[in-house]
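Q: Have a look at this prediction, sequence included:
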Amino acid sequence: MNITILGSGFAALTAIQEIRKLAPDAEITVISPSQELVYLPSLIWIPSGLRKGEDLIIDLTNFFHRQNVKHIAARVEDVLDQGRTVKTNQGDFSNDGLIIASGGRFIKKLPGIEHAITPCEGISAAEAIRDRLNAMPGGTIAIGFGANPNEPSAMRGGPMFEFLFGIETLLRRQGRRDKFELVFFNPSPKPAKRLGDKVPDAVLKMMAERGIRTHLGNKMKGFEANKVITEGGAIDADLILFMPGMTGPAWSQESAIAKSEGGLIKANEYCQVEGMDKTYVSGDSGSYPGPEWQAKQAHMADLQAKAASRNLLAELKGSQQFETFKHELVCIIDILSQGILIKRTERKSLLLPPLRLMHYAKRFFEYWYLRQYR
């Protein structure tokens, strides 16, 4: 039984562990550009120097060896034959079952978006923010995020609040906060509503207390070298950080694989890809039925990967006893000195005020999570 997994991010690594636990004799093949995991949640700490880029790159060679995984260094170009063939730039590879966990990509269609830094693109982006901040004697920093208009869940706003509040805290620590104006912009008049009904007011109150100006409820039009342009006017800025909405992986754009209106790979509640046999998707690549507030985050990727792995193994055994995954949003919005715990399920939501303990909890989770892959 040859099970192929596309990607080497959060969902892919969880799928490897789940399959190996439930099917010790399965042949597992991973296809991804490199045997590395970049721990994206900690990018927020690079501008302050709390983390360096090399701290967040995990070599997966030993993990793959322990899990008896064959890695193919290649870029996926398409998935064919009802999922049984993966086309790559290094040739075609067949499988008995497939899990797609190759991540999503940011929608970069706004005119002039090259003038903004997209923080979650990776280590180089976070380092660019650090270097720009260190070189600036003062000025205006504009920070915001957008969405995929056809896929409400395909956004990543949480990290932008962390960059915003983290940079504000950093500037205060450096004794130069008075030399900078911080502006938060968002097309929604109530940003962060997806995190819970109480979160927008709490976040906006924090911004007001810290002297952060807001520009809300205006549709984005584009960027210029030192300007954010919206339908409600322009924001002059010396540094622009912007997180666009997300869509499916690049290889899926021209593929015949089923996609949602927002361009993500279309799945059912069991993470099965529509129209394909023994083919599943987990993490940022997919579009899943569920509440409108469901999130694109590592925690959800892990939950989806476990369900996808179990259901794929069941299908390979001829069973129809499939399971769904839990919809649960859990995050700590870190502000460099403290953290805000947010949890939301289909039954309730929880919002804790900023606590120093939560900052250290997020740091401990990083250590605990990554030790299994080192």
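A: Yep, that arrived.

Q: contacts and neighbour counts: CA atoms only from here.
A: OK.

Q: now residue 168, what's its secondary structure?
A: helix (DSSP: H, G, I helix; E, B strand; the rest coil).

Q: before we move on, what about residue 134?
A: Classification of residue 134 using three-state DSSP returns helix.

Q: quick one: it and residue 174, what's the gap?
A: According to CA to CA, to the nearest Å, residue 134 and residue 174 sit 10 Å apart.

Q: same deal with residue 38?
A: With CA to CA as the criterion, residue 38 and residue 174 are 28 Å apart.

Q: Those two - which one has more neighbours?
A: Legend: neighbour count by other CA atoms under 10 Å for residue 38 and residue 174, higher for residue 38 (19 against 8).

Q: Next one: that one from residue 57, what distance?
A: 5 Å.

Q: so where do the strands sit in the stretch 151-300 of the chain?
A: 180-186, 213-216, 220-224, 227-230, 233-236, 239-243, 246-247, 265-266, 279-281, 286-287 (DSSP state E, counting those that start in this stretch).

Q: out of those strands, nearest to residue 306?
A: Closest to residue 306 of the strands of the stretch 151-300 of the chain, according to CA to CA: strand 279-281, at 10.8 Å.

Q: Which parts of that closest one count as buried, going by neighbours?
A: Within strand 279-281, the residues that qualify as buried are 279-281, counting by 16 or more other CA atoms under 10 Å.

Q: Residue 141: which of the residues you listed is nearest?
A: Relative to residue 141, the closest of the buried residues of strand 279-281 is residue 281; by CA to CA it sits at 37.4 Å.

Q: how about that closest one, what does it touch?
A: The contact partners of residue 281, taken as CA atoms under 8 Å, 6 or more residues apart in numbering, are 99-101, 265, 267, 271-273, 304-305, 308.

Q: got the residues you listed as CSV, with neighbour count columns?
A: Listed next are the contacts of residue 281 as CSV, based on neighbours: other CA atoms under 10 Å:
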residue, neighbour count
99, 28
100, 29
101, 29
265, 28
267, 24
271, 31
272, 25
273, 28
304, 28
305, 31
308, 32
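
Q: which helix is the longest one in the chain?
A: Determined from DSSP state H, the single longest helix within the chain is helix 298-316.

Q: Pasting the second one now:
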Amino acid sequence: MGSDEKIVILGAGFAALTAVKTLRKKRFSGSITMVASRPIFSYLPSTIWIPSGLRSREDLEIPLENFFARFNVRFFQGSVTGLDAESRQVNTDQCALPYDRLLIASGASFIKKLPGIKEHAIIPCDGIHAGEQIRDRIAAMDGGSIAMGFGGNPKEPAGMRGGPVFEFLYGIDTLLRKQGRRDRFKITFFSPAPEPGKKLGPKAAGGLLREMKKRGIETHLGHKMKGFTENSVITEGGEIESNLTLFMPGLTGSVWLSESGLPLSPGGFVVADKGGRVPGFNNVYVAGDSGSFPGPEWMPKQAHMADLQAAAAVKNMLSDMTGSPENHHFKVELICIVDSVNSGVLVYRDMKRAIIFKTRLFHWAKLLFEWIYLRGVR
């Protein structure tokens, strides 16, 4: 499909890469510009393996030069500061970039409002450096208390990411057992939700809590968060002793969106339909964690969902170019493997069913998927 239109994609994560591949697969031969702070793809799902030494920064940060060359993509290094939708320009800290079609795939940001969160808690999915911090802190500890938990966005149920916390929780427990020093550590899982993990399916929450009990992991559930200190997690239900705190706060949209003029959800994300179109802006689309989409409360913000949304948004974008708009909708589907370094639990959920299944083979399946995906990026 030939076109003189200029497409600008914000971000260099899962949704952005899938959008590029879908555009070229659908024979779009026009200009594609990707905007990001670095020409690097970070495979964040595998940061869970950094504390155990199974993965390192070098394994998970993939330079994108080859990807850009293969798919004929222009890379623009910069940070987005705003949007002028009327003149069709993206404002960055470098200059303004014109576009004909814009795909927002720049991810979400963490809500860091709780007192002490920046000083006394590590956010596990805040980048490769977070996994390295966790690795180094655990290696330096002779024993003590470790507290891990997650929160949500009170204005938007979908604005949360709890799955990786369970993986860090079980992975660190497994690591300490392999090292023969688990008995020197007290591990506590905490969450303001009384049934954490419920998004994974009706049976998942109970299964996750049973696994914690089996591993000797204590729980502190159903109490609103108040803040963090150097040696504790403070909740309305009391304090949790903690020498190392891992906390995944709720998600919201990027800061620049508040001045973009785009329609935003109560939780701060770009409002979109089931095909990634932004209402009122016929040349702006969104995919991945940046968007607020119609669907069930359990609809995940995860890589697989971002891929599905990006593919649908691109198909709609291309149909809009022809002047004969089609309605491509993404499937709402949750697929993940909750890994514990030497085993894994497959969790699948769609609009009709929820399945959970555990076997050691799923650990290797997760490794295989990583290898296949990164091979395609490299």
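A: Cool, got the structure. Keep in mind the model is a prediction, meaning the values are calculated, not measured.

Q: Do you know the score for how well these two fit?
A: For this chain pair, the superposition-based TM-score is 0.98 by TM-score structural alignment, normalised by the length of the first structure; 373 aligned residues with a CA RMSD of 0.9 Å.

Q: and the helix or strand that the longest helix of the first structure is followed by, how far from the second structure on average?
A: As assigned by DSSP states H and E, the chain's next helix or strand after helix 298-316 of the first structure is strand 328-334. Strand 328-334 of the first structure differs from its equivalent in the second structure by a mean of 0.1 Å after superposition (mean CA distance after the TM-score superposition for the first structure).

Q: In the second structure, what range does the next helix-or-strand element following strand 328-334 of the first structure match?
A: Using DSSP H and E, the helix or strand that follows strand 328-334 of the first structure towards the C-terminus is strand 339-345. Residues 344-350 of the second structure are matched to strand 339-345 of the first structure when aligned by TM-score structural alignment.

Q: where's that stretch relative to the chain centroid, distance-wise?
A: 17 Å (CA atoms, centre = their mean, to the nearest Å).

Q: ditto for stretch 264-274 of the first structure
A: So, by CA atoms, centre = their mean, the centroid of stretch 264-274 of the first structure is 18 Å from its chain's centroid.

Q: Residues in contact with that stretch: which ones?
A: For stretch 264-274 of the first structure, contacts defined as CA under 8 Å, 6+ apart pick out 104, 247-249, 252, 257-260, 278-282, 285-290, 304, 307-308, 311, 322-325.

Q: Stretch 50-62 of the first structure aligns to what range in the second structure?
A: With TM-score structural alignment as the criterion, stretch 50-62 of the first structure aligns to 54-66.

Q: Apologies, that question was intended for stretch 222-241 of the first structure.
A: With TM-score structural alignment as the criterion, stretch 222-241 of the first structure aligns to 227-246.

Q: starting at the chain centroid, how far to the matching stretch?
A: 25 Å.

Q: Same question for stretch 205-213 of the second structure.
A: Chain-centre distance of stretch 205-213 of the second structure: 23 Å, with CA atoms, centre = their mean.

Q: Where in the first structure does that stretch fall?
A: So stretch 205-213 of the second structure sits over residues 200-208 in the first structure, by TM-score structural alignment.

Q: For that stretch, give me the average deviation versus the second structure.
A: Here the mean offset of stretch 200-208 of the first structure against the second structure after fitting is 0.4 Å, by mean CA distance after the TM-score superposition for the first structure.

Q: Not counting its neighbours along the chain, what's nearest the counterpart of residue 161 of the second structure in the first structure?
A: Residue 161 of the second structure maps onto residue 156 in the first structure when the alignment is built from TM-score structural alignment. Nearest residue to residue 156 of the first structure, sequence neighbours excluded (CA to CA, 6 or more residues apart in numbering): residue 296, at 6.5 Å.

Q: was I right about that neighbour contacting residue 285?
A: No: counting by CA atoms under 8 Å, residue 296 of the first structure stays clear of residue 285, with 9.5 Å between them.

Q: and these two? which has more neighbours close in?
A: Neighbour comparison, residue 296 of the first structure and residue 285: the larger count goes to residue 285, with 28 against 22 (by other CA under 10 Å).

Q: Spatially nearest residue to the residue mapped onto that one from the second structure (excluding sequence neighbours)?
A: Taking TM-score structural alignment, residue 285 of the first structure has residue 290 as its aligned residue in the second structure. Distances taken as CA to CA, 6+ apart place residue 107 nearest to residue 290 of the second structure, at 4.8 Å, with adjacent residues excluded.

Q: roughly how far apart are the spatially most central residue of the second structure and residue 214 of the second structure?
A: Geometric centre of the second structure, nearest residue: residue 302, 4.9 Å, by CA atoms, centre = their mean. Computed as CA to CA, the residue 302 of the second structure to residue 214 of the second structure distance reads 28 Å.

Q: Can you show me the helices along the first structure?
A: All helices of the first structure, identified by DSSP H, fall at 10-22, 61-66, 123-135, 158-173, 199-209, 298-316, 356-370.

Q: still on that earlier bit, possible to save the buried residues of strand 279-281 of the first structure as JSON lines with distance to residue 215 of the first structure?
A: Below are these laid out as JSON lines (distance: CA to CA, whole Å):
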{"residue": "279", "distance to residue 215 of the first structure": "43"}
{"residue": "280", "distance to residue 215 of the first structure": "40"}
{"residue": "281", "distance to residue 215 of the first structure": "37"}
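
Q: circling back to that earlier point, mind checking what the residue nearest to residue 290 of the second structure lines up with in the first structure?
A: Counting by TM-score structural alignment, residue 107 of the second structure lines up with residue 103 in the first structure.

Q: ok, how many other residues are close to its match?
A: Here the number of neighbours of residue 103 of the first structure (other CA under 10 Å) works out to 25.

Q: Let me see the contact set for it.
A: Under the criterion of CA under 8 Å, 6+ apart, the neighbours of residue 103 of the first structure are 7, 9, 248-249, 283-285.

Q: how does it look with 7 Å?
A: Counting by CA atoms under 7 Å, 6 or more residues apart in numbering, residue 103 of the first structure touches 249, 283-285.

Q: One more: residue 50 of the second structure?
A: Under the criterion of CA under 7 Å, 6+ apart, the neighbours of residue 50 of the second structure are 56, 131-132, 135.

Q: Just give the closest residue to residue 210 of the first structure, not the sequence neighbours.
A: Residue 210 of the first structure sits nearest to residue 168 (CA to CA, 6+ apart), 7.7 Å away.

Q: Show me what that neighbour aligns to in the second structure.
A: Under the alignment (TM-score structural alignment), residue 168 of the first structure pairs with residue 173 of the second structure.
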